[in-house]
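> Below are the sequence and a predicted model for it; my questions follow.
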Amino acid sequence: MSVTVAIVGRPNVGKSTLFNRLVGRKIAIVDDTPGVTRDRREAQGRIGDLTFRLLDTAGYEDANDESLEARMRRQTELAIAEADVILFMFDARAGLTPTDEHFARLLRRSGKDVHVVGNKAEGRAAEPGLMEAFALGFGEAIPLSAEHGLGLADLYSVITHAVDRIAAGDGDGADEDGGLRKPLTDVDVIEEDEGDEEAPVRRWNPDRYLNVAIIGRPNAGKSTLINRMVGEERLLTGPEAGITRDSIMVPWEWQGRVINLVDTAGIRRKARVQKKLEKLSVGDSLRSIQYAEVVVLLLDATIPFEKQDLQLADLVEREGRALVIAVNKWDLIEDKNAKIRELRETCERMLPQLRGVPLITLSGLQGRNIDKLMEAIHAVEKVWNAKIRTAKLNRWLADMIEHHPPPAVSGRRIKLRYMTQAKTRPPSFILFCSRPDALPKAYERYIVNGIRDDFELPGSPIRLWVRGGKNPYVKDDG
């Protein structure tokens, strides 16, 4: 039996540092700037043999209007409602502030199991602040140093008691894994059906988890889209550009399958990224691309295919991820037929390395065409996992050579001997030939484009490595 544990408190008391410590890796951005965390983030926490679902929250602000601070506060209140145990963190060296005391009154009204945690408690300077914490009405504060890992034994005891209490009661709580499914990155395929010699590709298992990163320029509507997909205000949204700072993973079930949606910070041109905090956010977004299996590049329909959009698409291709281009804010376009023709022509012309990439129009605000987006995501995932049989691949290669043989270089012909697929995710091939260094790049593109068209692999990155050597299945190929 596990529980949900939320870390709450005013800005800059060390909540994200403790979150990273309990998760065991740095997945939340930590900086001295107050208010770095804005959305609530979740992951599986661990202390020794104890695992639990852990929520990181934005710093609590006493705001009740429609400002960004007020919307951040509502995200924190949602985390409090979900939690079984609340770790109310304050800065033990600075002592209690009026905001701490106001927050404590709200937590008392919640009726939750609240434990005060005095962070930065290493050294004698924290002792007065720890004594002040009795005034909050939650008993003795737990002295802790999130940065140095001191005080975790007391947290272990608190969470263990909560597990025992829930087990003795009605059994409410998270699943044994803390209620959060771990993203998968390993290949999970079904072996080839040896009885079907003509089957061109290996089948893959469509029931495993799928990691999908949503990327784009600031204010493209990434958080709004994810909120409509999951059916709740899970992520902070608003008219301000650059609200999202951390990459936030949101598990979501679609047609019986778990999709790990990853919201990312908007990525501007490198020359415009000056502040340290924005650099950290952009770095977090770029890492999310590396850990994703499918990446959705979200464009603004009113200003699509800006230079930064094209650079992001090229980055996804270079990282070898499957790509879907989604054009958001489609409800703002009047002549939709003319606009979609223009978009498709621009996409084919500007992204030839991703020819055939799915292009979906949608409205995240109104929730339109989300089903079409998910169909495209699963289609490119299937292409990304495609495995072409070696025999079929070499029959195809012979036809390609017959139709258009490689050119002679320095008066000598290049002999293409054999081809095989080395891996999937993305589809990657090795072409063996007599003079690999002399094979023109244009002919390599001819082979790659032929694979994409003839084996129906639209939109996916395709890798081709040219190597010297003979066909290993022929004793002497001349």
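Okay, I see it.
> alpha carbons only for contacts and neighbour counts from here, please
OK.
> So what's the residue count around Trp330?
Number of residues near Trp330 (other C-alpha atoms under 10 Å) recorded here: 23.
> Skipping its backbone neighbours, what lies nearest Leu365 in space?
Nearest non-adjacent residue to Leu365, counting by C-alpha to C-alpha, 6 or more residues apart in numbering: Thr224, 6.2 Å away.
> Alongside the first one, take a look at this:
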Amino acid sequence: MDLPTVAIVGRPNVGKSTLFNRLVGRKLALVDDRPGVTRDRREGDGSIGDVTFRIIDTAGLEEADADSLLGRMRAQTEAAILESDAVLFVIDARAGVLPADRPFAELVRRAGCPVILIANKAEGGAGMAGAYEAFSLGLGDPIPFSAEHGEGLGALQDALREVLPEPDEEEDEEGGGKGLRVAIVGRPNAGKSTLINRMIGEDRLLVGPEAGITRDSISLDWEWRGRRIKLHDTAGMRRRARIDDKLEKLAVSDGLRAVRFAEVVVVLLDATIPFEKQDLTIVDLVESEGRALVIGLNKWDLVADQSGLLKALREDCTRLLPQVRGVSVVPLSGLAGEGIDKLMQAVVDASEVWSRRVSTARINAWLTDALQRNPPPAVSGRRIKIRYATQVKSRPPHFALFGNQLDALPKSYTRYLVNGLREAFELPGTPIRLSLRTSKNPFDKG
């Protein structure tokens, strides 16, 4: 179902992200009392009662040179206005109408789509004088509102119902599925936003040489070869010890949420400085969260000895990341648009492996052979007995072993079994879980 689109715009720090979170019913956007927290357009499905819509949270409108970061943020906001069915123009009712509000009110008016004026921070009537002052913007009657406390939602619902078109009820070709959820993560400045812009074919996310431009986890709908994909661009992840700024701590936790929400995570490395300690930490995080994994080697066009380096990096990957042995390592260039099809094929393949189920009969035929080749060790003169195994879950593949004294099984032997499962059932690069279930039968003498 295609929903009508609503953009939230206004100068910085008037409460746009708080309003966005209120309308989507979740804390998707970072909120802080400093201006400029939102830099990219962030989208979500919003609703008030029976009125549903796609909502876009935008960067604060500021006058700036077109080539500067602020100028690029403004261009993103203007693009959002042009593609929207309605605009929520937000002012701070307590501050009243400021000179900075007027040129942007004119910009919104020129766009030609319906505008609803929101006088935010008017809780308890505190900002009513500023709300009345908003009449002077020429955008119609302001709605006194409090995004923080949810005051004014009824009036906003009525206003949206009047201006929004009916949702398009056309059935999704894939039966309404939400698509494969893919998060792109990595260190700051690895090129995540540049890659996503190239994938979707438009400058949808802010990019630039400045590290840390992306602060929110941004979600985008995309289609690759007829398959629906939900892409998540995340803030660059750094070691927590190096993060003093409260806002960046919020951004990192936002990235962690994106990893947990995703089905496949692409860890993007800078091919000119790959496998730094932080890269390994991020892969560890993805594995511990049980997500399918693909490693992208970005900026591959800057590498001289490509064939030699790729061979070396794949060997490094096997040595440094044994917990995801066989993970796909895909060279690409987000800037040049090279390798994206190979990356996406690896993503789809990783999702299939992550979701794979193996029959109990096949697992136990493999187990019998594995135990004969390398029997479990003896503990206190009694050999550990493994009786049978089964797969209890997929996404990621999770196997259970049943037997006696399994709590005494050495880690080296469980690694042997996990590697054997990975190889026998073609489970490369995906996290594998192994549970040990010890028999409680007191008459069992082994």
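The structure has been received and is ready for your questions. Everything numeric in this text was worked out from a predicted model, so none of it was measured.
> The residue nearest to Leu365 of structure 1 -> structure 2?
If you follow Thr224 of structure 1 across to structure 2 using TM-score structural alignment, you land on Thr194.
> Tell me the spacing between its match and Ile295 of structure 2.
Plainly put, Thr194 of structure 2 is 16 Å away from Ile295 of structure 2 if you go by C-alpha to C-alpha, to the nearest Å.
> check contacts around Arg268 of structure 1.
Neighbouring residues of Arg268 of structure 1 by C-alpha atoms under 8 Å, 6 or more residues apart in numbering: Arg217, Pro218, Gln308.
> these two touch, right, Pro377 of structure 2 and Leu371?
No: at 10.5 Å, Pro377 of structure 2 does not count as touching Leu371 under the criterion of C-alpha atoms under 8 Å.
> Checking Phe89 of structure 2 next. Helix, strand or coil?
With DSSP: H, G, I helix; E, B strand; the rest coil as the basis, Phe89 of structure 2 sits in strand.
> Distance check, it against Gly127 of structure 2.
16 Å.
> same deal with Gly175 of structure 2?
47 Å.
> Looking at those two, which has the bigger crowd around it?
Gly127 (22 against 7).
> so the more buried one makes contact with Ile91?
No: assessed by C-alpha under 8 Å, Gly127 of structure 2 is found out of contact with Ile91, at 10.6 Å.
> Have a look at how far, on average, stretch 307-318 of structure 2 is from structure 1.
Superposed on structure 1, stretch 307-318 of structure 2 shows a mean distance to its aligned partners of 1.1 Å (mean C-alpha distance after the TM-score superposition for structure 1).
> picking that back up, would you turn the contacts of Arg268 of structure 1 into a markdown table with neighbour count, distance to Leu362 of structure 1 and secondary structure?
Shown next, in a markdown table, are the contacts of Arg268 of structure 1 (neighbours: other C-alpha atoms under 10 Å; distance: C-alpha to C-alpha, whole Å; DSSP: H, G, I helix; E, B strand; the rest coil):
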| residue | neighbour count | distance to Leu362 of structure 1 | secondary structure |
| --- | --- | --- | --- |
| Arg217 | 23 | 17 | coil |
| Pro218 | 19 | 17 | coil |
| Gln308 | 16 | 20 | helix |
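> Nearest spatial neighbour of Gly152 of structure 2, chain-adjacent residues omitted?
Phe145 (4.7 Å).
> Could you check how far the one you found is from Arg11 of structure 2?
Remark: distance between Phe145 of structure 2 and Arg11 of structure 2 (C-alpha to C-alpha) = 17 Å.
> Repeat that for Gly124 of structure 2.
For Gly124 of structure 2 relative to Arg11 of structure 2 (C-alpha to C-alpha), the value is 23 Å.
> same thing with Gly46 of structure 2?
Applying C-alpha to C-alpha to Gly46 of structure 2 and Arg11 of structure 2 gives a distance of 22 Å.
> again, but for Asp369 of structure 2
Plainly put, Asp369 of structure 2 is 68 Å away from Arg11 of structure 2 if you go by C-alpha to C-alpha.
> Gly125 of structure 2 too?
Note on Gly125 of structure 2: its distance to Arg11 of structure 2, by C-alpha to C-alpha, is 22 Å.
> Specify, as a residue range, where stretch 404-424 of structure 2 falls in structure 1.
Against structure 1, stretch 404-424 of structure 2 falls on residues 434-454 (TM-score structural alignment).
> Residues contacting that stretch, please?
Here stretch 434-454 of structure 1 has contacts from 400, 406, 409, 414-417, 457-458, 462-464, 466-470, using C-alpha under 8 Å, 6+ apart.
> mind listing which of these are in helices?
Among the contacts of stretch 434-454 of structure 1, the residues falling in helices (DSSP state H) are Met400.
> helix or strand for the aligned partner of Glu334 of structure 1 in structure 2, which one?
Aligning on TM-score structural alignment places Glu334 of structure 1 opposite Ala304 in structure 2. Here Ala304 of structure 2 sits in a region with no helix or strand, counting by DSSP states H and E.
> what about Ala304 of structure 2, how many residues close to it?
Ala304 of structure 2 has 10 neighbours, counted by other C-alpha under 10 Å.
> just to revisit the earlier point, more neighbours, Gly125 and Arg11 of structure 2?
Arg11 (25 against 14).
> Check whether Leu54 of structure 1 sits in a helix, strand or coil.
Secondary structure, three-state DSSP: Leu54 of structure 1 is strand.
> so stretch 389-400 of structure 1 corresponds to what in structure 2?
The alignment places stretch 389-400 of structure 1 over residues 359-370 of structure 2 (TM-score structural alignment).
> Going by neighbour count, list what's buried in that stretch.
By 16 or more other C-alpha atoms under 10 Å, the buried positions in stretch 359-370 of structure 2 come out as Ile363, Trp366, Leu367, Ala370.
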